[in-house]
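Asks: fold the following.
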Amino acid sequence: MGMHCPRWLSVVSVLLAAILTLVMPIAPATSTAAPGDPVAAAAAVEPAVARIDTEIDYQNAFGTGTGIVLDGGGQVLTNYHVVQGADRLSATVAGRSYPAELVGYDRGRDIAVIQLLGAGGLPVAPIGDSAALVAGEPVVALGNAQGSAAPLTREVGSITAFGRTVQAEDTLTGSSDELNGLIEFAAPVRAGDSGGPVVNSAGQVVGITTAASVSFRMGPGGKGFAIPINDAVGIANQIRSRVPSDSVHIGPPALLGVGVRTAPTDVPGVLIQEVLRGGPAEAAGLMDGDVLIAINGNRLSSATALTYTLDRFYPGTVVDVTWIDRAGQERAGRATLAPGP
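Replies: Reported below is the predicted structural model:
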């Protein structure tokens, strides 16, 4: 309570720390990370980092993100939210820019793979084992937060927790997702770092920085969240094999052409705020202010439910659409889904 620590107690504390340092290595080692300068180790991964740039016509918006080169032919792992809704994608690796296209994605796990067109002989990121990570281990997050013309960000921090759950919301569609099983690390990552590698002291990628970090106030000592690389690569390999499933969608998303929000609790369905002019919904007869209640008989309880329902379909599919118009009449029609951006 305002008193100075006795000098002998300080000496005992130092001695105890020294004793613990000597004793601790006797316990079984649980990390494969090599000692050394983590920034120097991360430098080995930098050539295999992709700087991703996106354009969205609807919002006249430009975005940046980061990716990890998985093979020399130009397949790149990133977050789905980095490329979601983009009309045009490009990525720069080792100073050269390539147009890119979406191979596929897992929306719920926020994973996507893009293909850089015309790429060959690219440096490939060394992949580590995220199951070998331990709390306190140093890591470096590499990213594109400063923009593709600037040096990569190198955020140094340490692993602080495992198995974390965070909420991520898409402000454009109103849908939200819960991301589970994330690694938490103490480093001030920012939005453009999303999709980038988290690198251990052995110079291996052990995680992929994900969207949830941007919902926290960033600064010195800020925290980021990463998808364990073991999980991310497993999903990416399924996408690269072009094997669709309930969670993995191959190719561009199927577009109905509506902007929606979850309707009030006494209304079944989703409220259509805007119908895209010239889109499938308009051709089917839907209008602004209608309430969409089902697609192919699948009832829609929220904006998130609509997003995941559409993920089960592919462009060119004809679906039955049921809605309530602004006069309160239930109506039905058919829509041919378009390839989404």
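Asks: okay, CA-based contacts and neighbour counts for the rest of this
Replies: OK.
Asks: in the chain, where's the longest strand?
Replies: Ranked by residue count and defined by DSSP state E, the top strand of the chain is strand 153-169.
Asks: to compare against the first, here's the next sequence to fold:
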Amino acid sequence: MSGSHRRKPRRSLSLLGLLAATGLTLATVPANASPTMPPIPRDAASASAVVGPQIVDIDAKLGFQSAIGAGTGIVIDPSVILTNNHVIAGATDLTARSIANGQTFPATVIGFDRQHDIAVLQLAGGGLPVANIGNSDTVHVGDPVVSLGNAGGAGGAPSVEDGRVSALGQTVSANDALTGSTETLTGLIQIDANIRPGDSGGPTVNAANQVVGLNTAATSNYHLGRGQGFAIPINEAMAIAGQIRSGASSATVHIGPTAFLGVGVNDAGGGAGAIIRQVIPTGPGAGAGLNPGDVITAINGQPVNSATALTNILDQHHPGDHVTVGLQGRSVDVQLGDGPPG
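Replies: Below you'll find the model as predicted:
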């Protein structure tokens, strides 16, 4: 791919409609979704004045995709940012611009949880005002909310959308366009605020300007001004962020640098493995002789039956690890590189 283009965090595929704020797609709408209600008037300008300084605009250079992504983050410590994993996935360079003082800071990934779409960043700087974290267990259908973010990746003053909580316990499903892996997010707060691409990782706040949700998705009709947004409950997001900050890796939480095979894959179909569709020329896979069209069936003897399975297995490794990549008809030894997160 030549040149570069602006890419708001986006994933695609699956079921009903494209959820453009994260590119997630809606999988189910539970029966507890309430009828559409007119939003309770809120002073969105007041929310922006109070909460805006507690967020950052995130720019992600996606070097292997010749693109630039944009999203939002919430300041949870003077130099620590909470955001979505998909905002930083594939980033070879990250910066965060403070809404509070306009400063731009280099950022590194402390860790991420791809399955729950959470990432935590460390800024090379500090002193930022910290968000007022609320209790998402107290959120009810009909509550007035305001969602803030970096709509369109424009930067500067945050975008602000007000609305109501329209449902709880929602589920969405998504596919990552580069790795081919899929994920399902559950327990989401659905809101009738018009969240847009670039708002991912921003806060949804209650009437007291307390953060109760982490913006993560929106229906594809956001551009018509009547979309539905989805947010990860802040209690869940902060629990995972705490685990990441403690350095406690798990089956879903990855801490530190990311192991890099240097290939993009899709499902081979029928559980046959992960078929390589792209090989990064400078990556370790290319050096080991992996080619587009090869089907990966195992890593160190662990079966690979899908693109998602390959991603999950590689998450268990770190840069410098030697692995045996099983292919249909042969195998190759690869020393994993240091790759982009997520």
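Asks: okay, buried residues for the longest strand of the first structure please.
Replies: Of the residues in strand 153-169 of the first structure, 153-160, 162, 168-169 count as buried by neighbour count, 16 or more other C-alpha atoms under 10 Å.
Asks: just these now: which is nearest Leu256 of the first structure?
Replies: Nearest to Leu256 of the first structure out of the buried residues of strand 153-169 of the first structure is Glu169 (C-alpha to C-alpha; 20.2 Å).
Asks: to which residue of the second structure is the closest one aligned?
Replies: Aligning on TM-score structural alignment places Glu169 of the first structure opposite Asn175 in the second structure.
Asks: do Tyr58 of the first structure as well
Replies: Aligned by TM-score structural alignment, Tyr58 of the first structure pairs with Phe64 of the second structure.
Asks: need the three-state assignment for its match.
Replies: Taking DSSP: H, G, I helix; E, B strand; the rest coil as the rule, one finds Phe64 of the second structure in the helix state.
Asks: next one: it relative to Ser306 of the second structure, how far apart?
Replies: Between Phe64 of the second structure and Ser306 of the second structure the distance, using C-alpha to C-alpha, to the nearest Å, works out to 22 Å.
Asks: quick one: which of these two has more around it?
Replies: Ser306 (26 against 18; other C-alpha atoms under 10 Å).
Asks: hmm, the more buried one is touching Gly273, no?
Replies: Yes. Counting by C-alpha atoms under 8 Å, Ser306 of the second structure does reach Gly273; the two are 4.9 Å apart.
Asks: need the residues touching each of the two.
Replies: Contact criterion C-alpha atoms under 8 Å, 6 or more residues apart in numbering; residues shared by Ser306 of the second structure and Gly273: Asp267.
Asks: can you show me the helices along the second structure?
Replies: 44-51, 85-88, 234-246, 284-287, 307-314 (DSSP state H).
Asks: which of the ones you listed sits most buried?
Replies: helix 85-88 (a mean of 28; mean count of other C-alpha atoms under 10 Å).
Asks: so that helix aligns onto which residues of the first structure?
Replies: Going by TM-score structural alignment, helix 85-88 of the second structure sits over residues 80-83 in the first structure.
Asks: work out the gap between that stretch and the centre of the chain.
Replies: Stretch 80-83 of the first structure sits 6 Å away from the centroid of its parent chain (C-alpha atoms, centre = their mean, to the nearest Å).
Asks: Ala112 of the first structure -> the second structure?
Replies: With TM-score structural alignment as the criterion, Ala112 of the first structure matches Ala119.
Asks: ok, back up a step: once you drop chain neighbours, what's closest to the match of Tyr58 of the first structure?
Replies: Ile280 (7.3 Å; C-alpha to C-alpha, 6 or more residues apart in numbering).
Asks: just checking, that neighbour touches Gly287?
Replies: No. If you go by C-alpha under 8 Å, Ile280 of the second structure and Gly287 don't touch, sitting 9.6 Å apart.
Asks: just to revisit the earlier point, and the match of Ala112 of the first structure, how far is that from Asn194 of the second structure?
Replies: In terms of C-alpha to C-alpha, Ala119 of the second structure sits 23 Å off from Asn194 of the second structure.
Asks: tell me which of those two has more neighbours.
Replies: Applying other C-alpha under 10 Å to Ala119 of the second structure and Asn194 shows that Ala119 carries more neighbours, namely 30 against 25.
Asks: quick check, the more buried one in contact with Val80.
Replies: No. Judged on C-alpha under 8 Å, Ala119 of the second structure makes no contact with Val80 at a distance of 10.6 Å.
Asks: related to what we said a few turns ago, aligned partner of the residue nearest to Phe64 of the second structure in the first structure?
Replies: Residue pairing (TM-score structural alignment): Ile280 of the second structure is matched to Leu276 of the first structure.
Asks: any idea how far that match is from Leu256 of the first structure?
Replies: For Leu276 of the first structure relative to Leu256 of the first structure (C-alpha to C-alpha), the value is 9 Å.
Asks: all strands for the stretch 201-341 of the first structure, in order.
Replies: All strands of the stretch 201-341 of the first structure, identified by DSSP state E, counting those that start in this stretch, fall at 205-209, 223-228, 249-250, 254-255, 258-262, 270-275, 291-295, 298-299, 318-324, 330-336, 338-339.
Asks: so how far is the fifth one from its chain's centroid?
Replies: Put plainly, it is strand 258-262 of the first structure. Distance of strand 258-262 of the first structure from the chain centroid (C-alpha atoms, centre = their mean) equals 22 Å.
Asks: show me what that strand is packed up against.
Replies: Judged by 3 or more C-alpha pairs under 8 Å, 6 or more residues apart in numbering; DSSP states H and E, strand 258-262 of the first structure is in contact with strand 270-275, helix 303-311.
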